[in-house]
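Peer 1: Just a sequence and a predicted model for now, questions to come.
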Amino acid sequence: MRYLPLTGHDRTDMLATIDAPHIDALFVDVPEEARLDGPIHGLPLHASEMAVERHMTRLARQNTVAGEVPFFLGAGAYRHHVPASVDHLIQRGEFLTAYTPYQPEIAQGTLQMLFEFQTQVARMLGTDVANASMYDGSTACWEAIGMARRITKRGKAILSGGLHPHYVSVAKTMAKYTGDQLETALPTLSADTDLDALIAAIDDDTSCVVVQYPDILGRIADLRPLADAAHAKKALLIAVVTEPVAMGAIVSPGEMDADIVVGEGQSIGVGLQFGGPYVGLFGCKDKYVRQMPGRLCGETKDADGRRGFVLTLSTREQHIRREKATSNICTNSGLCALAFSIHMTLLGEAGLRRLAGINHAAACRAADRLAKVPGVTLVNDSFFNEFTLDLGREARPIVRALADQGVLAGVSLGRLYPGADALANGLIVAVTETSSDDDVEALATALEAALA
């Protein structure tokens, strides 16, 4: 693709068309203190390739490598073992350089991969259909809220206190532009979920109820009563799954009559990668498929009766008239979806169930050991591979102190909910198949010393 730069006259015409007096007017929503008024202080205007490489290497060495220390971080992004074959296969040229199939029927390999991805996601989430695919779990969550508005013609969404606060933040950002009313709450540092409060809050104006499963504290609840209550008021139940490996051990949200199930697929096939890129999961009941964002790949037969794949449904703004689009998503996280699908294929259903069992058993051993640390209380005794501890004092400084010792103890609730004093003592601990008994003992020993 050739680069055709704009002239000064072109820029002037563009600004006039959108009634902007100057280029800086496009950035008025960025706080003034966050805007640059010149080159970044301290950075040279140019440097040799070798100098840049040495500088970036020095910066990279400041990072703590997850696989080299006891690692218990979770809260929406999880460290799992990804087989080397996943990385090998996604780097094949036909996958690595492929982009959105604008002429889909000639991209049979891409369409087949996305079709298989959809099948795996739908079976995992317990939904009739799944799309391919979304940016990540948080944006998939918002897309589900928007979809519920289109279906119910209502504009009030009730968000569980157990929903990840980053997901809530994304929803609030988007709701500013759609007029949706979001009812939110903070979680409580207890074993009880807020399902009863959610049920009580549903009224005739409610479009949907959004609940995380397992929730931000790792708690697992039966969603059936919530689904029944929502449906009684003609509202939808949206379930959010941030740890898809859990679906190998617990009942899927779709089986509990959730209307839309979304989530983050990072745990399967995709590394932590400093927070992205990740891959969103999105499934729903068949009757709502035409309101589903993203794209849907389907299987068919060609004129000679051979198996083939087509782009069955595409509701994105770049494929159809913008005013008819159900989403403005402009990519499909295709490479991450491929990594997910390859890893799932290697595991199979039996492998996923075994992996889930290993995770849960390791988390149970860790919870038992950490609960013996003086001053530590296990908040929830119902969990998959992630649970919450009450340290009896503010968790953030303890987490920092342990990190300085080379132990990444978990995610403090004070970090996720700054200013919420009732949650400040909480520590979310995630344990996966990559966590050894020695790692758990190192965490327990470090906690004992820090709390003494």
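Peer 2: It's in.

Peer 1: only C-alpha atoms for contact and neighbour calcs from this point on.
Peer 2: OK.

Peer 1: need the helices for the stretch 351-452 of the chain, in chain order.
Peer 2: In chain order, the stretch 351-452 of the chain shows helices spanning 395-404, 413-416, 437-451, with DSSP state H, counting those that start in this stretch as the criterion.

Peer 1: tell me what the longest one is packed against?
Peer 2: To tie it back to what came earlier, the one meant is helix 437-451. Here helix 437-451 touches helix 334-370, helix 395-404, going by 3 or more C-alpha pairs under 8 Å, 6 or more residues apart in numbering; DSSP states H and E.

Peer 1: Spell out for me which residue occupies the centre of the chain.
Peer 2: Geometric centre of the chain, nearest residue: G137, 2.8 Å, by C-alpha atoms, centre = their mean.

Peer 1: give the contact list for the closest residue to that one other than its chain neighbours.
Peer 2: In space, and not counting its chain neighbours, G137 is closest to E264: 4.1 Å by C-alpha to C-alpha, 6 or more residues apart in numbering. Counting by C-alpha atoms under 8 Å, 6 or more residues apart in numbering, E264 touches G76, D136, G137, S138, V241, T242, E243, P244, Y278, V279, G280, L281.

Peer 1: follow-up on the earlier one: Throw the helices and strands packed on helix 437-451 into CSV and include distance to R219, thanks.
Peer 2: Below are those laid out as CSV (distance: least, C-alpha to C-alpha, whole Å):
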stretch, distance to R219
helix 334-370, 13
helix 395-404, 19
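
Peer 1: let's bring in a second model and compare:
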Amino acid sequence: MRYLPLTDTDRTAMLDTIGAPSVDALFADIAPAQYLGGPIEGLPLHATEMAVEKHMRALSQQNLAAGDAPFFCGAGAYRHHVPATVDHLIQRGEFLTAYTPYQPEIAQGTLQMLFEFQSQVARLYGCAVANASMYDGSTACWEAIVMAGRQTKRNRVLIDGGLHPHYVGVAQTMAKFTHAEIAYEPPVVEADAGEEALIARIDETTSCVVVQYPDIIGRVPDLARIAEAAHAAGALLIAVNTEPVALGALEAPGNLGADIVVGEGQSIGVGLQFGGPYLGLFAVRDSKLVRQMPGRLCGETVDADGKRGFVLTLSTREQHIRREKATSNICTNSGLCALAFSIHMTLLGEKGLNGLAAENHRLACLAADKLAAVPGIEVVNEVFFNEFTLRLPVESRPLVRALAEKGVLAGVSLGRLFPDADALANGLVVAVTETTNEADIDALCSALTEELA
């Protein structure tokens, strides 16, 4: 039985109050092509619970899971080994059921965990202060752009072509509701990260320069050089990192001059999970920017008896202060994912993270060398961490589908990420992590050799 608590009269009254002509008008920003327009194909209109479970199980079995095949997909979401300890600890009742602490000082365990998480992110990013997490990397990136605009009183946002196109899409969507002017052009598939061209576009109206590190092609841009140019023009540098494991091998963005460092924390402690929930990381290099940060900050203090304790030090979100004073409408944080990140990072430690990064890089170099020997394939990158781009002699999207049919998940097609850019159609982004072995690499090379023959 359908549950419809509102009558037509109720809906009409609500629409009249907000000034909308119809319910459909509330979804005007969604492209018509995205509407279903009817029932979901393949699902019956009604069925018993057991029949629905059986049907959904049959559908799920059509998936080729990441752990069931040679897996080389990355482009912002990476398959890493998550120790069983992580899942065991995050499922403890006091963590699994914990939500935003509205009486925070009572939730000392949650506050201590968030404080430790912030400390780890700040250390990882080479920054002074990190917040208590955000929804995901793309929304963290947008919040950084908004923050830079508040700080510089400018509205031109210069986005490097190497930024993940999904992050770009979020920024472009959100900019429709602000005064931000987004300056962006898709990347060129070349070994050069294009710092020279990017720097040439920085001017006195630029609020911030947004650069991914490593970028969507797998290149490692010279952040120090870009930061110097941005600061000379009075702009801020926002560094975006979608693969935190890379920072076990690369210099931290904050140490290279990035003013705001944001990214996706999924690689550490959080599985692929069909795309979420994930974990947004956010930090600033200079503590003077702390009051412009979105979200919440937890701090360490002492109580009246001198005992160590933790408090909600700063919360600039709209639930805690007047909305016009809020820096963001972010209403919570990915607390359970932040806990998973913190546990995994604690298990790794600094040496463990460095070792994990080294193994990722070693396997990626091995894969790049073997793939470069496949006739017709060119490895674009000269410098990379665990992800690089191939230039193929054919369009990559059909090739990826063909290889998936053979049980090899070959990577992410640039044609899929940039469907309107014909020049990128032959690009394939390949990611290699510690979960990849030499047999997987050989299987990819053999499958590509056969398909391209």
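Peer 2: Alright, I've got the coordinates. Predicted model only: the values in this text are computed from it and were never measured.

Peer 1: S435 of structure 1 is nearest to which of the helices and strands packed on helix 437-451 of structure 1?
Peer 2: Smallest distance to S435 of structure 1 across those (C-alpha to C-alpha): 7.5 Å, for helix 334-370.

Peer 1: Measure the mean distance from that closest one to structure 2 post-superposition.
Peer 2: Here the mean offset of helix 334-370 of structure 1 against structure 2 after fitting is 0.5 Å, by mean C-alpha distance after the TM-score superposition for structure 1.

Peer 1: which parts of that helix are buried?
Peer 2: Neighbour-count burial for helix 334-370 of structure 1 flags 334-344, 352-353, 355-364, 366-367, 370 (criterion: 16 or more other C-alpha atoms under 10 Å).

Peer 1: Kindly report the same for stretch 388-407 of structure 1.
Peer 2: Under 16+ other C-alpha under 10 Å, the buried positions of stretch 388-407 of structure 1 are 388-391, 394-396, 398-399, 401-403, 406-407.

Peer 1: Show me where the stretch 1-150 of structure 1 has its strands.
Peer 2: Here the stretch 1-150 of structure 1 has its strands, by DSSP state E, counting those that start in this stretch, at 129-130.

Peer 1: Where does stretch 380-387 of structure 2 end up in structure 1?
Peer 2: Stretch 380-387 of structure 2 corresponds to residues 379-386 in structure 1, going by TM-score structural alignment.

Peer 1: burial measure for Y3 of structure 1, as a count.
Peer 2: The local packing of Y3 of structure 1 (other C-alpha atoms under 10 Å) involves 5 other residues.

Peer 1: thinking again about what came up before, please report the distance of the equivalent of the residue nearest to G137 of structure 1 over in structure 2 from V245 of structure 2.
Peer 2: Mapped onto structure 2 by TM-score structural alignment, E264 of structure 1 lines up with E264. Distance, E264 of structure 2 to V245 of structure 2, by C-alpha to C-alpha, to the nearest Å: 11 Å.

Peer 1: One more: G275 of structure 2?
Peer 2: Taken as C-alpha to C-alpha, the span from G275 of structure 2 to V245 of structure 2 is 18 Å.

Peer 1: same check, this time on T316 of structure 2
Peer 2: In terms of C-alpha to C-alpha, T316 of structure 2 sits 30 Å off from V245 of structure 2.

Peer 1: Compare these two (neighbour count), which wins?
Peer 2: Taking neighbours as other C-alpha under 10 Å, T316 of structure 2 and V245 compare with V245 leading, 26 against 22.

Peer 1: Tell me if I'm right that that one and G355 touch.
Peer 2: No - with contacts counted by C-alpha atoms under 8 Å, V245 of structure 2 stays clear of G355, the gap being 9.9 Å.

Peer 1: give the contact list for the residue nearest to L451 of structure 1 when sequence neighbours are not counted.
Peer 2: Leaving aside its sequence neighbours, L451 of structure 1 sits nearest to G375 (C-alpha to C-alpha, 6+ apart; 7.1 Å). Residues in contact with G375 of structure 1, defined by C-alpha under 8 Å, 6+ apart, are L391, G392, L451.

Peer 1: Ok, A367 of structure 2 next?
Peer 2: Residues in contact with A367 of structure 2 (C-alpha under 8 Å, 6+ apart) are V432, I441.

Peer 1: In structure 1, what residue corresponds to it?
Peer 2: In structure 1, the residue paired with A367 of structure 2 according to TM-score structural alignment is A366.
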